[in-house]
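[1] sequence-free structure coming up:
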């Protein structure tokens, strides 16, 4: 009995010692919970049922091709927009044909490419405020990356994916319509935003006036029927419940267009002016009027109203070439979930922007950027930037970072986003493999993750339908940015690898002293240098060293105890240098700035690690600044 008691007492003592000696983080464990996936769009399911049963018609009785495929993720329309201009402030009629903001009517011929014509008509119209372009529908329909052929059709989501990954657009002259598939063409523009417009007349009208033609979907079978289509007036009104099968474009409206112009009389006046892709010998020179009361008036309205020069960014990091196909989340009812991607920098650039999808109007994205992350843990490493963006409308958006993050080639970095999506718990946009639609989707372990807390429990989305989180990252070369590089000499380890603006150099939790440090600026276009001095055990403050020279000692077993860092050069007044240290018995201290002391004096405490950041003048400090230095008088 006594022996058993002694054994039990020994185990308790060992447990107590381990609890004291092992950091709390080593014990921390957060359960990994598999997220739920959004259900397939019922219209998508019905579409494939029709395909498999042989009941789907791909052309009208008159032989005109259609080609709209419902996307797998149902578009969310549950939040009403309240900030759009009221109808009272908008003109009673408006027609882009009168403004010159429209390109010529096209003919899709035998292909199911209406979606490509409607998408690029919107983009061409947006560009026409400055220049006239003819973009290649051929390249889009052949190089969408999705299953099927150009005969099988597509949708706004597929067009967005093609543009967002920078596969296009390309010019019509480089890839003419009706020619065989052509690959390897460079995009003429980079599209960084595609906006979903709510089915609200005032929102549609204002967006059309501001940016040009808008993509929309309709049910087109009745265009062959005298019951629904008045060919003399090119007036169309359908009041049934068949699903959309064709994409066209809105080019204007007329609030006073008489209901008597329609064969089947709607409940009131008013019509959208619609551009079709069946050639100029159809309808009213290729156009027709759709009643405001049509079952699909204002359906799937999408604005391709963005085009930037192709030198806007130097690199794109992405795992989702097929874009937003599904969504993941957690059934906890708070409409939030975290998504993250871990990337490896292929060049020493500056991370300046990211893009993602807002799944519902009013989506909020809380963004965090980490560098030097550990495998499978997106929120490990060093937190380098935080930012929040809110999107009034759903769609695809690019967010420019307020403070660019310097990256070093080979460095792992993570973009972590907390998505809050009013109206749905499947908050994280993902690319997923869906049979016969996106079978080309593929995912590798260790790249994309979701979490229900954002602090741990990261679920690897490659395990679920080969899914990738839809977060892209964009970098720019350092021609117009500054970067700080530094390394430290650590007890028993020697010189460490170089760290970049915000990385951790040194160790903590290992009781190893810093003995020396080298700091230099990596800049282009600025007259900017850096100088620094260290407080050394038994020696006190040393003279300033600069631009990569060593401050401290090696081979003498002397600890660094404090440091001062400041910028030099003609452009020094345009930047601030922040730095913080990890000190023995203190831990991470607050941030010092522009030559003030960081560390301790009079305690005999060693420095164990350091972070340095150079930021544009006036930027917010990376963290607290109250107590970067302690002195024992």
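    Cool, got the structure. Quick caveat, the model's predicted, so the values are computed rather than measured. Numbering: from 1, shown residues only.

[2] only C-alpha atoms for contact and neighbour calcs from this point on.
    Fine.

[3] Tell me who's in contact with residue 97.
    Applying Cα atoms under 8 Å, 6 or more residues apart in numbering to residue 97 gives the contacts residue 251.

[4] Assign it to helix, strand or coil.
    Of the three states, residue 97 takes helix according to DSSP: H, G, I helix; E, B strand; the rest coil.

[5] Tell me the spacing between it and residue 108.
    Residue 97 sits 20 Å away from residue 108 when distances are taken as Cα to Cα, to the nearest Å.

[6] repeat for residue 282
    Following Cα to Cα, the distance that separates residue 282 from residue 108 is 12 Å.

[7] In addition, the following structure is provided for comparison:
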């Protein structure tokens, strides 16, 4: 009896979602994670402000189910605790437990929490599908490929005052993004008439919301391809790594230029020194950071390359070298073709090519937000940048001055993953 009821519910949901379109096609014109038989529950975030961790948790669950074949629950508030716990000494720190729902306000914060390792899983890939300035975007075909590859794409939209919104269809052409949802599918033939006469062509994204299953169409809705939507990023998790070490505590932004970065020309080479023993299986960092026309750091939606080296702590001996290329900006782990055994002090050296910058922590900000503060530190001998053939310590204030920075940088965003 239970099996029959479950089948009936699944059929009912499928009918509600796809029955309003032209029908499910046999080619690539329509697809969703629901077609795969996955049933990731629709969550209810409750008060406004918690959409990012709730959507992020759902995105991770879809990814683990879709790519690793495992069922795993990610409680949204666990992500907040990992990233912004009141007892933390560095990174984002909540001022009070009551601010929990607003603690994670952007995808970068979730990325770094997952990159640091979460319950046996580690983030190994999180591409950006739009630059922070919104000047560059990927195509609809790229988004479709990302859904198939990762299980979903996080997206920002205007949920409070869209141009048109029904119980199952959404259209907006005025920007003002204020809410995060997860896109888990598409239908090229979803009728334009469903968007109140605003859409000029057929086609829509299938999105899962975080307002509970009584909202919209069982918690899902369709977004016109023509809508103003910020298609942000996806998550790829791995269960192959046992430990992650890093000097960086959490990614931060300033009021003018978002993320902080350092650059020395066509190639920028940085190094982190660690004292640890084990087998290095991968190195993670942000790639594709550049200086845009407004004088701010932004992420480019274009190919880029880096070179990773494992060296002795004094940089004199190269133990391992590997090149890596990426189709677009984001956070990535380069899995080493040959794991490297280390015992005691060693360094990880990364060269960012193509004129790209290295993303680094900014200085502490006690007034980062109403709900949290941002605390960073750097010690002598931890992080370096290569300038004119000389290794310069980022803890030395003169290094920031010679780099032409108004603020002193902290540690580069580099993770070392062990197997």
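    Perfect, I can see it now. Remember, predicted model here, so these are calculated numbers, not experimental data.

[8] Overlay the chains and give the TM-score.
    Once superposed, the chains reach a TM-score of 0.75 (TM-score structural alignment, normalised by the length of structure 2), with 342 aligned residues with a Cα RMSD of 2.4 Å.

[9] circling back to that earlier point, of residue 282 and residue 108 of structure 1, who's got more company?
    When residue 282 of structure 1 and residue 108 are compared for neighbours, residue 108 comes out ahead with 23 against 16, by other Cα atoms under 10 Å.

[10] So which residues of the stretch 1-150 of structure 1 form strands?
    Chain-ordered strands for the stretch 1-150 of structure 1, with DSSP state E, counting those that start in this stretch as the definition, fall at 36-37, 93-95.

[11] In structure 2, which residue range corresponds to the first one?
    Matched against structure 2 by TM-score structural alignment, strand 36-37 of structure 1 finds no partner residues.

[12] Mind giving me the packing neighbours of that strand?
    Where contact means 3 or more Cα pairs under 8 Å, 6 or more residues apart in numbering; DSSP states H and E, strand 36-37 of structure 1 is packed against strand 326-329.

[13] Summarise which helices and strands the strand it packs on is packed against.
    Using 3+ Cα pairs under 8 Å, 6+ apart as the contact criterion, the elements in contact with strand 326-329 of structure 1 are strand 36-37, strand 428-431.

[14] re earlier: nearest to residue 382 of structure 1, out of the strands of the stretch 1-150 of structure 1?
    When the strands of the stretch 1-150 of structure 1 are compared by Cα to Cα, strand 36-37 sits nearest residue 382 of structure 1, at 29.7 Å.

[15] Now tell me what touches that closest one from outside.
    Contacts with strand 36-37 of structure 1, where a contact means Cα under 8 Å, 6+ apart, come from 326-331, 426.

[16] switch to 10 Å and redo it
    Where contact means Cα atoms under 10 Å, 6 or more residues apart in numbering, the residues beyond strand 36-37 of structure 1 that reach it are 326-331, 425-428, 430, 432, 464-465.

[17] So for residue 152 of structure 1, which of the strands of the stretch 1-150 of structure 1 sits nearest?
    strand 36-37 (26.1 Å).

[18] Would you mind finding the longest strand in structure 2?
    Identified as the longest strand of structure 2 according to DSSP state E is strand 330-352.

[19] What residues sit buried inside that strand?
    Neighbour counts using 16 or more other Cα atoms under 10 Å place 330-336, 340, 342, 346-352 of strand 330-352 of structure 2 among the buried residues.

[20] Could you check how far it is from the centre of its chain?
    Counting by Cα atoms, centre = their mean, to the nearest Å, strand 330-352 of structure 2 is centred 21 Å from the centre of its parent chain.

[21] Most neighbours among the contacts of strand 36-37 of structure 1, which one is it?
    Counting neighbours by other Cα under 10 Å, the top entry in the contacts of strand 36-37 of structure 1 is residue 428, with 35 neighbours.

[22] To which residue of structure 2 is it aligned?
    Taking TM-score structural alignment, the alignment pairs residue 428 of structure 1 with residue 358 from structure 2.

[23] so how far is residue 345 of structure 2 from that match?
    Per Cα to Cα, residue 358 of structure 2 is found 23 Å from residue 345 of structure 2.

[24] now swap in residue 77 of structure 2 and tell me
    As judged by Cα to Cα, residue 77 of structure 2 and residue 345 of structure 2 stand 36 Å apart.

[25] re the thing from before, show me what the longest strand of structure 2 is packed against.
    In terms of contacts (3 or more Cα pairs under 10 Å, 6 or more residues apart in numbering; DSSP states H and E), strand 330-352 of structure 2 is packed against helix 107-115, strand 122-127, strand 268-287, strand 304-311, strand 318-326, strand 358-360, strand 383-387, strand 414-418.

[26] quick one on the thing from earlier: tell me the one of the contacts of strand 36-37 of structure 1 nearest residue 19 of structure 1?
    For these, the closest approach to residue 19 of structure 1 (Cα to Cα) belongs to residue 330, at 33.1 Å.

[27] returning to that earlier point: correct me, but the match of residue 428 of structure 1 touches residue 349?
    No. No contact is recorded between residue 358 of structure 2 and residue 349 when judged using Cα atoms under 10 Å, the distance being 11.6 Å.

[28] Mutual contacts of those two, please.
    With contacts taken as Cα under 10 Å, 6+ apart, the residues that reach both residue 358 of structure 2 and residue 349 are 269-270, 385, 414.

[29] count of residues packed around residue 188 of structure 1?
    Residues contacting residue 188 of structure 1 under the criterion other Cα under 10 Å number 17.

[30] An error on my part: the question was meant for residue 12 of structure 2.
    12.

[31] how about it, what's its partner in structure 1?
    The criterion is TM-score structural alignment: under it, residue 12 of structure 2 has no aligned partner in structure 1.

[32] Which helix or strand contains residue 12 of structure 2?
    Applying DSSP states H and E as the criterion places residue 12 of structure 2 in helix 2-18.

[33] chain center to that helix: distance?
    Counting by Cα atoms, centre = their mean, helix 2-18 of structure 2 comes out at 32 Å from the chain centroid.

[34] who does it touch, helix- and strand-wise?
    Counting contacts by 3+ Cα pairs under 10 Å, 6+ apart, helix 2-18 of structure 2 packs against strand 220-224.

[35] Specify, as a residue range, where the strand it packs on falls in structure 1.
    The alignment places strand 220-224 of structure 2 over residues 287-291 of structure 1 (TM-score structural alignment).

[36] quick one: buried residues of the matching stretch?
    Residues of stretch 287-291 of structure 1 classed as buried by neighbour count (16+ other Cα under 10 Å): 287-291.
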